[in-house]
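K.L.:
Below are the sequence and a predicted model for it; my questions follow.
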Amino acid sequence: MSSENATILTNSSRWPLMIDPQLQGIKWLRNTYGDQLIVLRSTQKNYLDRIEHAIANGNVVLLESIMETVDAVLDPILGRVLIKRGRAIKVGDKEVDYDPRFRLILQTKLANPHYKPEMQAQTTLINFTVTKDGLEEQLLGAVVKAERPDLESSKAELTTQQNTFKITLKVLEDDLLHR
């Protein structure tokens, strides 16, 4: 997973929606968050209660295997519709205290899903689908790392710089727009 995708998963103002047919993204998330990741499915009996608990405690929730539509009760969460001066969020008929550390990550196994425009506006799509070009790039990286580690470390350093510059550019653009 690229560091750009890692930044989107942790710092975006919209919830990440992972298109992950081969489950590579879930594997990465489990390695990254470990036991702190709460994994739920909308088919589980008490999943809404567990989401409410996670919202109040600032946990990271992975809602896996969603389809092209999600339960309407999740709309206020997806839209981050906060009430009472940003301190609570309505889930169903309950008001739940909102901890700003709360993160919701959505995942689908569908290879080419079609979501409603509202859903796309509330999420950032991250496509983890493995492609031939992606595999070739990974294999080339492994060969270069074995034969020319100096070039691989230089590439890693330049990639880190490029991502830092992208983040800085985004922050500066946001700052300029808020003036």
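P.N.:
Sure, I can see it. Numbering: from 1, shown residues only.
K.L.:
For the rest of this, base every contact and every neighbour count on C-alpha atoms.
P.N.:
Will do.
K.L.:
Can you give me the end-to-end span of stretch 10-23?
P.N.:
Stretch 10-23 has an end-to-end distance of 19 Å (CA to CA, to the nearest Å).
K.L.:
Name the surrounding residues that touch that stretch.
P.N.:
8-9, 25-26, 78, 103-113, 122-130 (CA atoms under 8 Å, 6 or more residues apart in numbering).
K.L.:
Restricted to strands, list these.
P.N.:
Under the assignment DSSP state E, those contribute 103, 104, 105, 106, 107, 108, 123, 124, 125, 126, 127 to strands.
K.L.:
coming back round to it: just the buried ones from the contacts of stretch 10-23, in ChimeraX syntax?
P.N.:
In ChimeraX syntax, the buried subset of these is picked out as below (16 or more other CA atoms under 10 Å):
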select :8,9,25,26,78,103,104,105,106,107,108,109,110,122,123,124,125,126,127,128,129
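K.L.:
circling back: what is the nearest of the ones in strands among the contacts of stretch 10-23 to residue 117?
P.N.:
Ranked by distance to residue 117 (CA to CA), these are led by residue 123 at 10.0 Å.
K.L.:
Quick one: residues contacting the closest one.
P.N.:
14, 15, 16, 17, 78.
K.L.:
Just the ones of those in strands?
P.N.:
When DSSP E is applied, the contacts of residue 123 are split such that 15, 16, 17 fall in strands.
K.L.:
and here's the other structure:
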Amino acid sequence: EWALEGLPSDELSIQNAIMVTRSSRYPLMVDPQGQANRWIKNREKHRISQNPGMCITTLTAKNLKDQLEFTMGEGLCLVIENVENEVDPLLDPVMDKAIIKKGKNLYINVSDQNMDYKEKFSMYMTSRLPNPHFSPELSAKVTVIDFTVTLKGLEQQLLGRLISMEQKSLEDTLAALEEDVTNNTKSLQLLDKQLLDRLSNSQGNLLEDTELI
């Protein structure tokens, strides 16, 4: 699935993707070559397409607070590009996930303002600096992930490109098969969930429920 989203297939990129998707903290990606940024934008293209102007930003954007409020309230994603060594303190309560619950509603207090927060909200930060010096305080609030391409990773990526150029038909077939496997896996997961829901809500003798069988 990650390869279909444009993630390079070398070992380091895959390990980094696991950290991005599994970490409980928001990722801050060291990304001199821009590969992580491209992957995230492809991965989140459906949410970004709903309002690109609000979902992609920089720390110097004049409307950063408005973008943050909008994406958190709508459960979208916020991609902050070109981060340098420091991050705006405006983001501190968001990075801390200082969520306030009032009844059924969730909020995060940003600059003395309670902003709506949806659990689907995601935030990604990328830095083009090859050797950034993030403060210990910032590093404790986020998951710093180094996407800098190594020599071994570059060799693996170039080999993959060479194979795709020389055996394009096989590469296209493989890509199509990978997409089919991904789609079929998602379908099976959905069917499993529907079956479990039916079983948990079923009443009476299961053997007499012909539709369920």
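P.N.:
Now that the structure is in, tell me what you want to look at. Predicted, not measured: the structure shown is a model, and the values here were computed from it.
K.L.:
re earlier: distance to residue 147 of the first structure added to the ones in strands among the contacts of stretch 10-23 of the first structure, as CSV?
P.N.:
Shown next, in CSV, are those (distance: CA to CA, whole Å):
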residue, distance to residue 147 of the first structure
103, 40
104, 41
105, 38
106, 39
107, 37
108, 38
123, 41
124, 37
125, 35
126, 32
127, 30
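K.L.:
Looking at these, which one is closest to residue 176 of the first structure?
P.N.:
Looking at these and their distance to residue 176 of the first structure, the nearest is residue 124, at 22.3 Å (CA to CA).
K.L.:
now for that closest one: what does it line up with in the second structure?
P.N.:
Aligned counterpart of residue 124 of the first structure in the second structure: residue 143 (TM-score structural alignment).
K.L.:
before we move on, what about residue 108 of the first structure?
P.N.:
The alignment partner of residue 108 of the first structure in the second structure, by TM-score structural alignment, is residue 127.
K.L.:
Pull the contacting residues for its match.
P.N.:
For residue 127 of the second structure, the contact set (CA under 8 Å, 6+ apart) comprises 28, 29, 30, 31, 32, 81, 82, 83, 84.
K.L.:
Would you reformat those residues as TSV and include neighbour count, distance to residue 100 of the second structure and secondary structure?
P.N.:
Formatted as TSV, the contacts of residue 127 of the second structure follow (neighbours: other CA atoms under 10 Å; distance: CA to CA, whole Å; DSSP: H, G, I helix; E, B strand; the rest coil):
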residue	neighbour count	distance to residue 100 of the second structure	secondary structure
28	24	24	strand
29	26	27	strand
30	26	31	strand
31	23	33	coil
32	19	36	coil
81	21	27	strand
82	19	30	coil
83	20	27	coil
84	15	29	coil
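K.L.:
Just name the closest of the ones in strands among the contacts of residue 123 of the first structure to residue 33 of the first structure, please.
P.N.:
Distance to residue 33 of the first structure across those (CA to CA) is lowest for residue 16, with 15.1 Å.
K.L.:
Distance-wise, check the nearest residue to the closest one once chain neighbours are set aside relative to residue 37 of the first structure.
P.N.:
Leaving out its chain neighbours, the residue that sits closest to residue 16 of the first structure by CA to CA, 6 or more residues apart in numbering is residue 124, at 4.7 Å. Distance, residue 124 of the first structure to residue 37 of the first structure, using CA to CA: 19 Å.
K.L.:
returning to that earlier point: could you redo the ones in strands among the contacts of residue 123 of the first structure as a markdown table and give each row distance to residue 30 of the first structure?
P.N.:
Formatted as a markdown table, these follow (distance: CA to CA, whole Å):
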| residue | distance to residue 30 of the first structure |
| --- | --- |
| 15 | 17 |
| 16 | 15 |
| 17 | 16 |
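K.L.:
so which of these comes closest to residue 94 of the first structure?
P.N.:
Closest approach to residue 94 of the first structure among those (CA to CA): residue 15, at 21.5 Å.
K.L.:
Over in the second structure, tell me which residue corresponds to the closest one.
P.N.:
Structural alignment (TM-score structural alignment) places residue 15 of the first structure against residue 26 in the second structure.
K.L.:
show me the biggest helix of the second structure in terms of residues.
P.N.:
As assigned by DSSP state H, the longest helix anywhere in the second structure is helix 168-201.
K.L.:
and that one, how far out from the chain's middle?
P.N.:
Distance of helix 168-201 of the second structure from its chain centroid, counting by CA atoms, centre = their mean, to the nearest Å, is 20 Å.
K.L.:
From the contact counts, what lies against that helix?
P.N.:
Under the contact definition 3 or more CA pairs under 8 Å, 6 or more residues apart in numbering; DSSP states H and E, helix 168-201 of the second structure sits against helix 151-166.
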